[in-house]
Each structure stands twice: as structure tokens, then as C-alpha cells.
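Asks: Using only what follows, build the 3D model:
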Amino acid sequence: MKDFFGRGRPLAIAMWDFSWLERRGPGEGFEDWDKAVSELVERGYDAVRIDPYPQLIALSDTGSFALDPVWEACGWGSIKPITVSNVLENLLEFLRVCQKHGVLVGLSGWFRHKESDSYVSKLKMPEDFAQIWIDLLRKIESAGLYDTILYVDFCNEFPNWLDCAPKGENGAPLPRDSAETTAWSNRCIEAFKAVFPQMPVTFSISSEFYRMEREDYGKWDFLEPHIWMNSDGDGRFDFTLRREGRIYDGQDFREGMAASKALYEESPEYWKMVLRTQIAHFASFARSRDIPLVTTECWAIVFYNECGLDWAWMKELCEVGVQEAVKTGCWAAIGTSNFCAPQFPGMWADVAWHRALTDCIHGKAE
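Replies: Predicted structure coming up:
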């Protein structure tokens, strides 16, 4: 399983979500793609996961789209409304930069843009949804960049974020283990694989892990669970609040994160044990299904940011997560945190820390 991607070792992967395109202003981290990718390589990473906006490219290669922020306090994506244009051209240029530096790219769709909601919701058939990915891969292939793509994650944290996923009478997505959702995801994969049979595919997941035993992963090439120390259902780390169900409020966020650190420091060995237990569970499940694991969002707590907060305890937990995942031998690609990106200088600036963890992933410090 360690060599699922055929690179001779597990890969170290970072998550750059939609930030690669939305945070291009001065000081936002991605104003210079060549510099950002060069620094990624300096830190020992092999790959990066991004949102290529397949739904926007399906609407128009060259159009302009107004993007609203998803998180006010977190640093993923723009923290203010912006407009992006020529998304395909930007994507291809970013892929060229990655190709230049030998960095592989995992594609993952968030489908978070309000202007595309109505379009995506009209994709009634899973084959229609697969087609927007097929069309995107064909454009990437035509540009000579197909070999830069590591995998396709059809939907981030499926079935959340996806308006065309099967829904119940209340309008909420049906559970992943429902017959309808299982059939939908399998048909999507079948349609895509009919055109690109060699491209590894998955749907990443982040919740309701108790359903995994009942789920059919027969057509998935690998599992991409997002695993955090506080995803065990304990609830005590859920300090961040929503305002009107839309975005996170900055002051509540800062207070919550400070409280999170205090809670962790009351019993750090306990919380490390909680994380280790979850990793062991996923490894056991992967062995039982003979399926590789990839994890790109992970280890400490889900939300954090700069705003004067201490990163030491977060890094401590991330070290535990990486080391435990490596020990299992079940992961084909491993992230080091949710914050392995230049807009998080508290995490990004420590080159030696990143190198130690990517060396561990590569088997140099097991």
C-alpha cells in the first residue's frame, strides 16, 4: 500500500484547496506560484491537493466569477469577496509550475461557489457530474499536463458540498451508505473510468465514520479520510461558532482557539491517545478492505490561524499523527496538517519541522 502511486515510497502531500487561486494578493501567500511551489519542495513535499473549480470551467473557460468567502477567521481561500477570471488558464499555468518543480497535483472539488450551485444541482445523473471532470481532464491532457495529476477526488468530504448528490425528503444529502448514494458514486466512477481508466479516484470523507463498515468502496481506488484529533465526537474542542450559519466570527474564533490550547494542555497524553486510536482504527479498516489510505486534512484540530496564537501544541499533535500513520504502513500519501501553506507563517516558516516530518513520511526517519 505504501507505493500505491508507484513512486517507490509514500508521498508527502499538502492541501492548498482554493487558496492557490483566491489568495494572490500581496502578502496572501500565493502571489508568486513559483516561489510557493519552490518552498513546498524545499520542505520535502511531493504533492499538493487543490480545488480546480471544475464547475466554473464547465460554465466558462474564460468567464469571471464572484466568489464569497467561506471562512472569515480561517485562512483558507479569500477572506473577502473577490472575482476570479480565466480559471482554466490559471489552472494550467499553476500545473506548469508544479510540473517544473516535479510536484504532483491531486484534484479535489469543493463546489462552494454560489453562482455554480444552480448549475451543479441540475446535474441530475452521476454521469453528468462525471462529465465535468472528464472534460477538465481532457483539457489538462491537451495541454500536456496529464502526468502532473496524481488523482481525482470527485467531491471534498462527500456528500457534503455537492448539490447534485442524492437527497432525502428534507433536502439534506442522504448518508453515504444509503443505496441511492452508493449507486450514484459508483456510476460516477464507472463513467469517469470509461474514459480515464488509469487515473486514481476517490471521494474524500470527514464525518460519520461509523458508516464505513456498511459502505461499498469496491470501485474507489483509495480512501481519503480527513482525520483530526477532535473528530472522535468528544465535542469539547468545538469552540468555533457560526454567525447566521454562514462564516466564522473572528473574535469567537480567537477565543475558541485559545481555549482549545488550554484544554489540550490539561491532558496532552490523553489527546495524543485519542488521535492514535483513530489512526489505528482507519489502518485496521484499510487492511480489512485491502484499500490504500491518503489523508490531506489532518491530525490536530480542524480550525486554527495566526492572530497571535501559539502553534507549538498544534505541531506536537501533527508530529504524533504523521509518525503513527507512517508506522501502520497503510498510507500512500500523508499530509502534515491543515495548515501546510504559505498563508500560515506560524506553521510554514519552520522548514526544519516540515523536513523532519516529510523525511519520516519518506521512510528516512522511521
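Asks: okay, CA-based contacts and neighbour counts for the rest of this
Replies: Will do.
Asks: Tell me how far residue 140 lies from residue 345.
Replies: Distance from residue 140 to residue 345, counting by CA to CA, to the nearest Å: 31 Å.
Asks: Excluding residues flanking it in the chain, which one is nearest residue 317?
Replies: In space, and not counting its chain neighbours, residue 317 is closest to residue 300: 5.3 Å by CA to CA, 6 or more residues apart in numbering.
Asks: Spit out the contact partners of that neighbour.
Replies: Listed by CA atoms under 8 Å, 6 or more residues apart in numbering, the contact set of residue 300 reads 228-230, 314-315, 317-318, 321, 337.
Asks: could you redo the last one with a cut-off of 6 Å?
Replies: 228-229, 314, 317-318 (CA atoms under 6 Å, 6 or more residues apart in numbering).
Asks: Check which residues of stretch 195-215 are buried.
Replies: For stretch 195-215, burial by neighbour count (16 or more other CA atoms under 10 Å) applies to 199-207, 215.
Asks: now, which of those residues lie within helices?
Replies: Nothing among the buried residues of stretch 195-215 maps onto helices, per DSSP state H.
Asks: what's the farthest-apart pair in those?
Replies: Farthest pair in those (CA to CA) is 199 and 207. Separation: 25.3 Å.
Asks: element containing residue 38, please.
Replies: Assigned by DSSP states H and E, residue 38 falls within helix 33-42.
Asks: what's whichever helix or strand comes after that helix in contact with?
Replies: Going down the chain from helix 33-42, the next helix or strand is strand 47-50, by DSSP H and E. The contact list for strand 47-50 (CA under 6 Å, 6+ apart) reads 13-17, 103-108.
Asks: Would you format those residues as TSV with distance to residue 82 included?
Replies: Below are the contacts of strand 47-50 laid out as TSV (distance: CA to CA, whole Å):
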residue	distance to residue 82
13	27
14	24
15	21
16	18
17	16
103	28
104	28
105	24
106	24
107	22
108	21
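Asks: Which members of those residues occur in strands, if any?
Replies: Counting by DSSP state E, the contacts of strand 47-50 place 13-17, 104-108 in strands.
Asks: still on that earlier bit, how close does the residue nearest to residue 317 get to residue 151?
Replies: Counting by CA to CA, the gap from residue 300 to residue 151 is 25 Å.
Asks: likewise residue 357?
Replies: To residue 151, residue 357 is 22 Å away according to CA to CA.
Asks: ok so, going back, between the contacts of strand 47-50, which has the most around it?
Replies: residue 13 (29 neighbours; other CA atoms under 10 Å).
Asks: That one and residue 336 touch, don't they?
Replies: No - contact criterion CA atoms under 6 Å: residue 13 and residue 336 do not qualify, at 7.6 Å.
Asks: for the stretch 251-366 of the chain, what spans make up the strands?
Replies: Residue ranges of the strands in the stretch 251-366 of the chain, as given by DSSP state E, counting those that start in this stretch, are 293-295, 298-299, 331-334.
Asks: To check against the first, give me the structure of this:
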Amino acid sequence: MTDDHDTAPAPAPRYLGAGAEAAAHRATLTGPVPEHLPQRLTITLWDFSWYTRAEPGGPFADLDAACAQAAALGYNTIRICAAPLLLFSGLEHEGQSLDDLAADLEIEGLGASPHGGFFGQRTRWYDTPGGYRIDLRARLLQLFESAECHGLVVILATWEYQQSPAYARSSAWFEAIDAVPMADRYALLGASWNRMLAFLTDAGHRDTIALVELHNEVDFSILPPLGEGADAGTGGAAEVARLRQAHPDLLVTASYGKPPHLAMHQVPDGLGAAQFHVYSYGVLDALQKLVDIRSEGSADFPNAMLSSLLVQDAPTPAEYGRAAEWKYRATVVTDQMIYGYDWLDADAWDTWLYSNYGPYREVMEREIESRVIAIAEWARWKSVPAVVGEGWIGYTPLHGTFEEGPVGRALAEHGIRTALDHGVWGMVLCSNAAPHHPMWADEGWQRRMNAEILGGPGT
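Replies: Sure thing, here's the model as predicted:
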């Protein structure tokens, strides 16, 4: 006689809050990368500063030395504004060709202030004293030669419809590209990239190109939405597709400053990589709103809160003066931010952030984690490599140390480790970890984190 208990089926396993299936291991890359490129990219963000901060004694005065230092710190990738419109668009302004301008480009920055010094002197990226000329096409070749000498690859991007032309003394670069109708700007970028890629290929540098971005942060630039005109085969996404077809051996994409993390299906199809940025402003955003520093034309600027954070001898905005008006049209950064960051007491700024960070800590950690995962899962769905080309907190004053300090480093480490665990191909340590920022001096942390990336899961 058979015991019923001997033949009864085993009870189904219970999954308490974990779902019906265990999550798949996600450390493998989200999509394939060319075999000749590193299996992880650890990126230092040189943006346009590799040509706007090349003054004597500046961080990029000696490109070979800058590349050597990046390699010594463990980086294998630099991300730059390659200025394709200036170098290869063929545009003119009032009879002056951009080709001629690029061959003898005078760098000014935002210019001298009547109060002394120069505008932007205590901001990040705008602390450009200028006062020199360069042949930008020759300098681009020099950059590639130095990168190859030191084992680095290059991400090609452009900030031209966001801010790069504002650093030139002449307005011709900005006025020429600004005269192009909005609907035609992506096509101009595509044609210019085609010519630049041919130029770099003829010079023997094609294998050093890690990624090509149609434009940096299309959502924060003077450009139409990337997906606009897709049904008619026009617009940014269509231009990315054409470049990919013309250069099937290269990864081609466009980057977002704030991708739609909660609705990633809104990102248009056809991108060759998910090069998206992950900033969690959190407590920084709270302070920026209190001091009204990102606006322009505020009647009560500087307000009482901002005034309490300024150095004692700060001039009024009227006393400080303004850069040439065209420079404000050429950049997405406002005059209020330039004035505020130039005259903030950096210690007072940091003290407020540290004092108020507590309630924001968990949400900032979760925001970084969830955004990285959203990017990685979208990339895995599309079978393309994922890259975090900028991150992690946001735009701080030049001498503010909140992001370079223990809080900022911890948030960066959290983002980096989340990215590694979810198969992200390339990442910055921090947007501020570059020769033109004070964080570059923290050599031990950079070496340690770069080693962790290059030895991370899936490599």
C-alpha cells in the first residue's frame, strides 16, 4: 500500500519579494565593442579645455605631458570637444572662413573684467585667462599622436552648440553656426563629422577613436530634440544613423545631459551607444534654488541668501560688469552664475552643503543607482555599449570641495560600482577629475578607482 505522502508533489518554492526568477548576472557588457578597444573605458573629461586652457603654464600647455599624466593615473580614455563645425563645416561669417579662423584661433575666455581679473575666474570650465593663439587642426593631430604614444583612446564629441565658441575672442565662430537654421543643424554636424573622420583616418588615427558623439548633451544645447523629424528621415537620430552607415566600424551616438530615466523608451532608436550623463544634484540643487544662481534677469539678484555667502569685498554685479553680450548667447551658463561663482566664499558654500546633506543622502545615492541601472538596461535592450561620460553631483564653484571631498567621492564610488555591476563599458571617475580641476591633485584616489574599473567584473 502506497503512502499518499510519498507521492505528493513537492511544494513550489516561495519567492518572498524577489520575483519568480533570480536576476540574471548583469556584469557582462550591455553590448559589443570593437575588439581593438579596451573592454572598459576609464574616462577623463577634457571637453574643450584641451584648447581653451593651453595658456603658458596652463593645464594643457603641454599636451604630451597631460596625456602622460592621465595614463600614469590609470586612465585609458580622454573625452574631448573636437570642434568639427569650426574645423570642417566650411562656414563663413562676414567673409571670414572658419577654416582661416581655426588656423589662428585666439582664445580669450569670457574676457577681462573692469573690476580686475577676468570673468569666470572662480568657476569651473570658464576660468580661462586666454591671451594666446592656436592652430586647432594641428593641435588635434598633436592630441591624437600624444594619446597613442601613451596608450589612450579618444571619445570625440562637440560642445559647439552649447558653449565652446564663447571662449574665442572673435564672435565669428558662434555667429556662423548660429546663423544656420535650427532644423539644419544636425545635418551640418553630420557632414562636418564625416570630413573630420576622413581627416583623422588619412592621418592614421582611426583606431584611436573610441566613440563619436554627434553632439554633447543634445537636450541642453541650442539644438532641436534628437528625435524630431525622425518620420521624415531628418533630425539628429537620422544623422546618427547616416554616420553609423557611413562608418560601420565606429561607434556613433549622441549624448544626453539628463536622459528620460523614468521613460527610456522615449530615447529615439538608432544610437550606437548609450552615452548618457548621471548627475544627482540633490542638496546642491536645493542651495542653487535658494540663491537663485542659475536664472537670469532676476530683479533682486543677488538675493539675501546669496549675499550671505559672498566674500566680504564682493563687488555688486554692476561694479563687476559683464562679458561681451554675444558670449552669453553662445553659452548655456547665465550671467548670474558667472557672477555668483566668481564671488562666493567657497568655505561658506561647502559648509552649507555639508550641514544640509543629511536629508538628501539616501535619495542622492538611490538616484545615482537607479539612473545608472536605467541607462544600462536600456543599452542591454538595444544591444549597445553603455557609457557614463559625465557625473556625479553637478556644477560647483571652482574652489568648492564638496564633490572632491568624502561625500562626493563616496557618491562617485557608488555610481562607479553600480555601473560595473550592470555592464557599463565606460565611465568617468567624476566630471571634475581632469587636469583643469583641483581634483586632479588627488592622485591616490584616481589610481585606486581606475584600477577598480579596469579590474572590475566582466573584464
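Asks: farthest pair in the ones in strands among the contacts of strand 47-50 of structure 1?
Replies: 17 and 104 (14.3 Å).
Asks: Residue 268 of structure 1 pairs with which position in structure 2?
Replies: Aligned by TM-score structural alignment, residue 268 of structure 1 pairs with residue 361 of structure 2.
Asks: got the contact list for that match?
Replies: Applying CA under 6 Å, 6+ apart to residue 361 of structure 2 gives no contacts.
Asks: quick one: the helices in the stretch 151-300 of structure 2?
Replies: For the stretch 151-300 of structure 2, the helices defined by DSSP state H, counting those that start in this stretch occupy 172-178, 185-202, 236-246, 283-291.
Asks: Hmm, I typed the wrong one, I wanted the stretch 251-366 of structure 1.
Replies: Under DSSP H, counting those that start in this stretch, the stretch 251-366 of structure 1 gives helices at 268-289, 312-328, 345-348, 351-361.
Asks: The last one vs structure 2, mean deviation?
Replies: In other words, helix 351-361 of structure 1. Following the fit onto structure 2, the mean deviation recorded for helix 351-361 of structure 1 is 1.6 Å by mean CA distance after the TM-score superposition for structure 1.
Asks: what does that helix correspond to over in structure 2?
Replies: Going by TM-score structural alignment, helix 351-361 of structure 1 lines up with residues 443-453 of structure 2.
Asks: and the gap between the residue of structure 1 positioned farthest from its centre and residue 183 of structure 1?
Replies: Distance to the chain centre peaks in structure 1 at residue 266, reaching 29.8 Å (criterion: CA atoms, centre = their mean). Note on residue 266 of structure 1: its distance to residue 183 of structure 1, by CA to CA, is 46 Å.
Asks: same check, this time on residue 247 of structure 1
Replies: Residue 247 of structure 1 is 33 Å from residue 183 of structure 1, where distance means CA to CA.
Asks: can you check residue 286 of structure 1 too?
Replies: Taking CA to CA, one finds residue 286 of structure 1 at 21 Å from residue 183 of structure 1.
Asks: Tell me which of these two has more neighbours.
Replies: Per other CA under 10 Å, whichever of residue 286 of structure 1 and residue 183 has more neighbours is residue 286, with 18 against 15.
Asks: Map the more buried one across to structure 2 for me.
Replies: Under the alignment (TM-score structural alignment), residue 286 of structure 1 maps onto residue 379 of structure 2.
Asks: State the distance from that match to residue 254 of structure 2.
Replies: Taken as CA to CA, the span from residue 379 of structure 2 to residue 254 of structure 2 is 13 Å.
Asks: likewise residue 234 of structure 2?
Replies: Distance, residue 234 of structure 2 to residue 254 of structure 2, using CA to CA: 15 Å.
Asks: can you pull the contacts of the equivalent of residue 75 of structure 2 over in structure 1?
Replies: Residue 75 of structure 2 maps onto residue 45 in structure 1, with residues paired by TM-score structural alignment. With contact taken as CA under 6 Å, 6+ apart, residue 45 of structure 1 is in contact with 12-13.
Asks: ok, now with 10 Å
Replies: Contact analysis of residue 45 of structure 1 by CA atoms under 10 Å, 6 or more residues apart in numbering lists 11-14, 37-39, 102-104, 334-336, 340, 354-355, 357-359, 361-362.
Asks: Could you say which helix or strand holds the closest residue to residue 291 of structure 2 other than its chain neighbours?
Replies: Excluding the flanking residues, the one nearest residue 291 of structure 2 by CA to CA, 6+ apart is residue 306, at 4.7 Å. According to DSSP H and E, residue 306 of structure 2 maps onto helix 304-309.
Asks: helices and strands around that helix, which ones?
Replies: Applying 3 or more CA pairs under 10 Å, 6 or more residues apart in numbering; DSSP states H and E, one finds that helix 304-309 of structure 2 contacts helix 283-291, helix 335-343, helix 346-356.
Asks: could you redo the last one with a cut-off of 8 Å?
Replies: Here helix 304-309 of structure 2 touches helix 283-291, going by 3 or more CA pairs under 8 Å, 6 or more residues apart in numbering; DSSP states H and E.
Asks: Determine how far the helix it packs on lies from the middle of the whole chain.
Replies: Offset of helix 283-291 of structure 2 from its chain centre (CA atoms, centre = their mean, to the nearest Å): 21 Å.
Asks: Report the angle between that helix and helix 361-382.
Replies: 120 degrees (axes from the mean of the first three to the mean of the last three CA atoms, to 10 degrees).
Asks: Return the set of buried residues in helix 283-291 of structure 2.
Replies: Buried residues in helix 283-291 of structure 2 (16+ other CA under 10 Å): 283-284, 287-288, 291.
Asks: returning to that earlier point: ok, the match of residue 286 of structure 1 - contacts?
Replies: By CA under 8 Å, 6+ apart, the contact set of residue 379 of structure 2 is 30-31, 273-274, 385-386.
Asks: Just tell me what residue 317 of structure 2 corresponds to in structure 1.
Replies: Correspondence of residue 317 of structure 2 to structure 1, assessed by TM-score structural alignment: none assigned.
Asks: Pretty sure residue 317 of structure 2 sits against residue 339.
Replies: Yes - the criterion here is CA atoms under 8 Å, and residue 317 of structure 2 meets it with residue 339 at 6.7 Å.
Asks: Neighbour count: those two, which is higher?
Replies: Of the pair residue 317 of structure 2 and residue 339, residue 339 is the one with more neighbours under other CA under 10 Å, namely 24 against 15.
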